[in-house]
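A.B. asks: the sequence isn't on hand, but the structure is:
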């Protein structure tokens, strides 16, 4: 018997919600409501240098103004380091994680020497320099030992997906050189701990999915079903984000902001109250087929 539906919205408190992040929030809320499930909010604040004081509370205020209330009190990743450490310890004990002494510059130099220079905008795949040991150097980070082979999975909107993580990404970081927990480890541990069965998030995060599947398998954790939503783009065609100056939501009229977000999801404009619109969009929500990899 499948586990009861549990979904989540997991914003980073690097600033208030903008139009793009509201699309993901609304989609995840609607998916949970359409499936009769729970909807949780998790504040992903492990990358502390990028976090802005008070942004977490502002995000929660914005969600409440839009009628998007979580079914349990929110949790903050910054309070969950013990869970991440326990997961890393398990991986180390099983020989699936190892220390790495490489700097970013050294990784790029190693790739260039192998005839694999990084193209602009691409992530540099780790060349495996420290896989066989540190050779007397001091450890900086911890990495997952990624197995060979292509990872296949199915997105509920995008369809069949695949990635050769070992070739395209390499052994990815679990704990950073600055001591902070990496996103991939934190999100996988949190999704399992919170019994998340369905992840609904922006399409820009789709390329993280294969890494998370690899890590879930290494830890013996179940994986959720994924649905990646369309992105809101600026006038320059780039994804709307806090980094490129996206403006905070204007919530003087929450229904108008939600209607714009609903339109990005292929839903129709609705009259009446905010609650009426949310009920109508829940009934109209088209993504009912939940598929795994």
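C.D. replies: Alright, I've got the coordinates. Since this is a predicted model, take the numbers as computed values, not measurements.

A.B. asks: only C-alpha atoms for contact and neighbour calcs from this point on.
C.D. replies: OK.

A.B. asks: hmm, residue 216 is touching residue 224, no?
C.D. replies: No - counting by C-alpha atoms under 8 Å, residue 216 does not reach residue 224; the two are 10.0 Å apart.

A.B. asks: more neighbours: which of the two?
C.D. replies: residue 224 (23 against 19; other C-alpha atoms under 10 Å).

A.B. asks: which residue sits farthest out from the middle of the chain?
C.D. replies: Using C-alpha atoms, centre = their mean, the residue of the chain lying farthest from its centre is residue 136. It sits 35.2 Å away.

A.B. asks: which strand or helix spans that residue?
C.D. replies: Counting by DSSP states H and E, no helix or strand carries residue 136.

A.B. asks: ok, which stretches of the stretch 51-200 of the chain are strands?
C.D. replies: 75-76, 97-100, 141-144, 151-155, 159-163, 173-175, 198-202 (DSSP state E, counting those that start in this stretch).

A.B. asks: dump those to a markdown table, plus distance to residue 250 and mean neighbour count.
C.D. replies: Putting those into a markdown table (distance: least, C-alpha to C-alpha, whole Å; neighbours: other C-alpha atoms under 10 Å) gives the following:
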| stretch | distance to residue 250 | mean neighbour count |
| --- | --- | --- |
| strand 75-76 | 25 | 16 |
| strand 97-100 | 45 | 23 |
| strand 141-144 | 41 | 24 |
| strand 151-155 | 31 | 18 |
| strand 159-163 | 34 | 14 |
| strand 173-175 | 37 | 24 |
| strand 198-202 | 20 | 23 |
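
A.B. asks: could I get those in JSON lines, plus columns for distance to residue 263?
C.D. replies: Putting the strands of the stretch 51-200 of the chain into JSON lines (distance: least, C-alpha to C-alpha, whole Å) gives the following:
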{"stretch": "strand 75-76", "distance to residue 263": "30"}
{"stretch": "strand 97-100", "distance to residue 263": "44"}
{"stretch": "strand 141-144", "distance to residue 263": "40"}
{"stretch": "strand 151-155", "distance to residue 263": "21"}
{"stretch": "strand 159-163", "distance to residue 263": "21"}
{"stretch": "strand 173-175", "distance to residue 263": "37"}
{"stretch": "strand 198-202", "distance to residue 263": "15"}
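
A.B. asks: what about versus this one:
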């Protein structure tokens, strides 16, 4: 049971409208709604539609239909990330002004080649908790003049957090309160494990880490209920919350619904899609049973 807070509890379900919902989404949405009801709190919905090339109004409408079919009711209006790009830019600018973010010019191919060269020499390259190689420190050490010249020349770039500098400015160990299906209690945050994370992408505005941190504060979210696959990312979010002066919610990371191959479900798994299950005569009560509720 997740504990209440002094303010009225607020929980959110935050899907991306870039595909159809599946059983894993159903578990998360139902848990958020159930816990909000148990706490006498609010159940909110957020569309994480920053990827403007993949997110569509059709998928958004399908999400509403699926949630309605599950018997869920949420507060209106729905928050769309695409309506709040200015909020994310303001947060980014505050980090840039404090010299906590820098322009990163290396492409994915260049990063891959850099890592391959290092590992070919027998030096294993550090990787983040998701297994991706950490961003090389090449751009972090550029001078201000070098950065300006490259940007003025039109060089494509993302913005990354200077993790070492950010942790130093934070100046204290970070923790979060966890009540989910894995480790619980006060969890020590280890944002350094992620290296210089992306804050603003070169091919899309903002990044998941920055936008979700700003969104949760903007919506007054007191309890974040989401899958265990995002457990370790909470370390980055706690760091950003501290740097930006934002409140820290209570976190509840729930078990994942896995496919026959033992991997987390994806939106391409048609046989676990809610629309497909509905077409085959399943009811919302059946879905609750299928996800173990």
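C.D. replies: Alright, I've got the coordinates. Remember, it's a predicted structure, so these values are computed and weren't measured experimentally.

A.B. asks: list the residues that contact residue 83 of structure 1.
C.D. replies: With contact set as C-alpha atoms under 8 Å, 6 or more residues apart in numbering, residue 83 of structure 1 has these partners: residue 189.

A.B. asks: for the equivalent of it over in structure 2, give its distance to residue 164 of structure 2.
C.D. replies: Using TM-score structural alignment as the criterion, residue 83 of structure 1 maps onto residue 87 of structure 2. Distance, residue 87 of structure 2 to residue 164 of structure 2, using C-alpha to C-alpha, to the nearest Å: 25 Å.

A.B. asks: can you map out the helices along the stretch 1-150 of structure 2?
C.D. replies: In the stretch 1-150 of structure 2, the segments counted as helices under DSSP state H, counting those that start in this stretch are 23-38, 57-69, 85-97, 108-120, 144-152.

A.B. asks: which of these sits closest to residue 182 of structure 2?
C.D. replies: helix 23-38 (15.3 Å; C-alpha to C-alpha).

A.B. asks: so where is that closest one in structure 1?
C.D. replies: Taking TM-score structural alignment, helix 23-38 of structure 2 hits residues 19-34 over in structure 1.

A.B. asks: distance from the matching stretch to structure 2 after superposition?
C.D. replies: When structure 2 is superposed, stretch 19-34 of structure 1 averages 0.6 Å from its matched positions, counting by mean C-alpha distance after the TM-score superposition for structure 1.

A.B. asks: distance between that stretch and the chain's centre?
C.D. replies: 14 Å (C-alpha atoms, centre = their mean, to the nearest Å).

A.B. asks: stretch 12-22 of structure 2 too?
C.D. replies: 12 Å.

A.B. asks: what do you get for stretch 144-158 of structure 1?
C.D. replies: 15 Å.

A.B. asks: mind listing residues that contact it?
C.D. replies: By C-alpha under 8 Å, 6+ apart, stretch 144-158 of structure 1 touches 91, 96-98, 131, 160-167, 170-174, 210, 213-215, 225-229, 287, 289-293.

A.B. asks: check stretch 225-235 of structure 1 too.
C.D. replies: 19-20, 23-24, 27, 154-158, 197-206, 239-240, 264-265, 290-293.

A.B. asks: any of those buried? List them.
C.D. replies: Buried members of the contacts of stretch 225-235 of structure 1, scored by 16 or more other C-alpha atoms under 10 Å, are 19-20, 23-24, 27, 154-157, 197-203, 206, 239-240, 264-265, 293.

A.B. asks: so residue 7 of structure 1 sits right up against residue 42, yeah?
C.D. replies: No - look at residue 7 of structure 1 against residue 42 with C-alpha under 8 Å: they stay out of range, at 10.5 Å.

A.B. asks: of these two, who's got more company?
C.D. replies: residue 7 (29 against 21).

A.B. asks: can you tell me the SS state at the residue mapped onto residue 235 of structure 1 from structure 2?
C.D. replies: By TM-score structural alignment, residue 235 of structure 1 lines up with residue 260 in structure 2. Taking DSSP: H, G, I helix; E, B strand; the rest coil as the rule, one finds residue 260 of structure 2 in the coil state.

A.B. asks: okay, residue 260 of structure 2 and residue 269 of structure 2: tell me how far apart.
C.D. replies: Counting by C-alpha to C-alpha - residue 260 of structure 2 and residue 269 of structure 2 are separated by 11 Å.

A.B. asks: show me which of those two is the more surrounded one.
C.D. replies: residue 269 (13 against 7).

A.B. asks: so what's residue 43 of structure 2 up against?
C.D. replies: So residue 43 of structure 2 contacts 10, 11, 12, 13, 32, 33, 36, 37, 73, 74, 75 (C-alpha under 8 Å, 6+ apart).

A.B. asks: what's the fourth one aligned with over in structure 1?
C.D. replies: The reference is to residue 13 of structure 2. Counting by TM-score structural alignment, the partner of residue 13 of structure 2 is residue 9.

A.B. asks: so what's the residue positioned nearest the centre of structure 1 closest to, chain neighbours aside?
C.D. replies: What sits nearest the mean C-alpha location of structure 1, by C-alpha atoms, centre = their mean, is residue 205, with 5.7 Å. Closest residue to residue 205 of structure 1 apart from its sequence neighbours, by C-alpha to C-alpha, 6 or more residues apart in numbering: residue 228 at 7.6 Å.
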